[in-house]
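[1] Curious how this folds, go ahead:
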Amino acid sequence: MKKDVFKRSIIIISFILLLICAFSSVNAKEDNSDITMVTLSKGGIVIHYPSDWGYSESDSNYSIMSISKLDSIDSSGVGQVNINFEKKAIQGDFYTFLNSTYSSMQKDSSFNLTSSGEVMVNNIHAYEYTYSSSQNDTTIKAHKAVWFEKGGQAYVMLYSAPIDDFEDNLYVFDYMLSDIQIT
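    Alright, predicted model coming up:
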């Protein structure tokens, strides 16, 4: 009798788990069914990104393209969850250029560098910086910047988002970085 109750319990629990997995799988497919990948090519860079992101404005003079999560774009066209691509001609050593850039940023009390190091981007040596900054003393944003040099140009791919949204959208930045093409 105890064996029959135990067998029934196992069968019921297995059935419930199967239903939960099937329901979760169907919901996951429905949530992403309308998202496709979009290609954008500009300024010597080719990227692929999900269709729930789109082209947006940037306040940087060196920006060659900027994309944002569509539901984060404000009335001025700037996204609060944003990936910006910049390019700037440099003279001299690339590493010296980077050091001077981040040394000047560290003088600003709203800037907090949390990590830095070397990485590879499509067989190109690059530098990664993670930091936070506050805007208007109210909004704290997290940032991840990956810098590389090609042809005397400094390129940066910069992801910025409010602290609460940073981790949830980081996968888009990481995917784009792994798939970026520099022409």
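[2] When you work out contacts or count neighbours from here on, use the C-alpha atoms and nothing else.
    OK.
[3] which helix of the chain spans the most residues?
    As assigned by DSSP state H, the longest helix anywhere in the chain is helix 2-32.
[4] Any buried residues in it, and which?
    Within helix 2-32, no residue is scored as buried using 16 or more other CA atoms under 10 Å.
[5] quick one: it to chain centroid distance?
    35 Å (CA atoms, centre = their mean, to the nearest Å).
[6] for stretch 88-100, same thing?
    Counting by CA atoms, centre = their mean, stretch 88-100 comes out at 24 Å from the chain centroid.
[7] Name the residues that touch it?
    62, 149, 152-155 (CA atoms under 8 Å, 6 or more residues apart in numbering).
[8] Now the second one, please; I'll put the structures next to each other:
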Amino acid sequence: MRKYFIALLVILFLVFTAGCTSNSDSRTNETITLTQNGVSFDYPGTWVVATSKANDTIASVADPRSVNTATGFAETVVTIQRINRTGTFNSMYDQNYATLFNNSSYQRVSESNITMGNVQARENVYTVDDNGILKQQRAIWIEDSNQIYVILCSALINQFERERQNFDLIVNSFKIIN
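    Okay, the predicted model is just below:
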């Protein structure tokens, strides 16, 4: 009987110790839904709504742990832009990237046609040297009526793959609300 009592105490001690020493963030698996300016998407519970310096931004979220102390801006960020369509979807997309890749700071990694739900979209992944800071960006272009929505996922090159799950959460939950 005494052996069982000691074994029970050891097990209880281990359970309590494990619970008290966990260093996991309780918000790691939580998500938050952002609905604003005609779009909605889920984002990681550890991220925050951000202010973007990019043109045509209608929503932006960022990982506050990625803030560059020199600039004050987050390096891991997802920005949603809405652009009025002034030509065909494909011509605007092609012209944008022809101009972008004419600048030697930008290098294409991949380009593809993708499907988001039942909507066709175009995806462009590239690297950029942003004043000596090397980033990888994933831009997804979606057409809706006379609007083009761009989901721009950005992180430092050495962090991009680690952030893929967070980027996918946002991209896969993205909805245009009309």
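[9] TM-score for this pair?
    The TM-score (TM-score structural alignment, normalised by the length of structure 2) is 0.82; 158 aligned residues with a CA RMSD of 2.1 Å.
[10] who wins for most neighbours among the contacts of stretch 88-100 of structure 1?
    Neighbour tally across those (other CA atoms under 10 Å): the maximum, 23 neighbours, falls on residue 155.
[11] Identify the residue of structure 2 aligned to that one.
    Taking TM-score structural alignment, the alignment pairs residue 155 of structure 1 with residue 149 from structure 2.
[12] And residue 103 of structure 2? What does it align with in structure 1?
    Taking TM-score structural alignment, the alignment pairs residue 103 of structure 2 with residue 108 from structure 1.
[13] Report the separation between that match and residue 133 of structure 1.
    Look at residue 108 of structure 1 and residue 133 of structure 1: by CA to CA, to the nearest Å, they are 9 Å apart.
[14] now swap in residue 118 of structure 1 and tell me
    Here the distance between residue 118 of structure 1 and residue 133 of structure 1 works out to 22 Å (CA to CA).
[15] These two - which one has more neighbours?
    residue 133 (20 against 13).
[16] Now do the contacts for that one.
    Counted by CA under 8 Å, 6+ apart, residue 133 of structure 1 has contacts 110-112, 140-143.
[17] now do residue 58 of structure 1
    By CA under 8 Å, 6+ apart, the contact set of residue 58 of structure 1 is 65-66, 78, 84.
[18] Tell me which two in these are the farthest apart.
    For the contacts of residue 58 of structure 1, the maximum inter-member distance is 12.0 Å, found between 65 and 78 (CA to CA).
[19] Check the contact lists of those two and give me the overlap.
    56, 58.
[20] outside of stretch 96-107 of structure 2, which residues touch it?
    The contact list for stretch 96-107 of structure 2, computed with CA under 8 Å, 6+ apart, reads 108, 126-130.
[21] same thing but at 7 Å, please
    Applying CA atoms under 7 Å, 6 or more residues apart in numbering, the external contacts of stretch 96-107 of structure 2 come out as 126-129.
[22] returning to what we had before: what secondary structure does the match of residue 155 of structure 1 sit in?
    strand (DSSP: H, G, I helix; E, B strand; the rest coil).
[23] what residues are up against it?
    Counted by CA under 7 Å, 6+ apart, residue 149 of structure 2 has contacts 80-83, 141-143.
[24] and if you look at residue 169 of structure 2?
    Contacts for residue 169 of structure 2 were tallied using CA under 7 Å, 6+ apart; they are 42-43.
[25] Can you tell me what it aligns to in structure 1?
    Residue 169 of structure 2 maps onto residue 175 in structure 1, with residues paired by TM-score structural alignment.
[26] Give the helix, strand or coil label for its match.
    Taking three-state DSSP, the label given to residue 175 of structure 1 is helix.
[27] quick one: it from residue 47 of structure 1, how far?
    10 Å.
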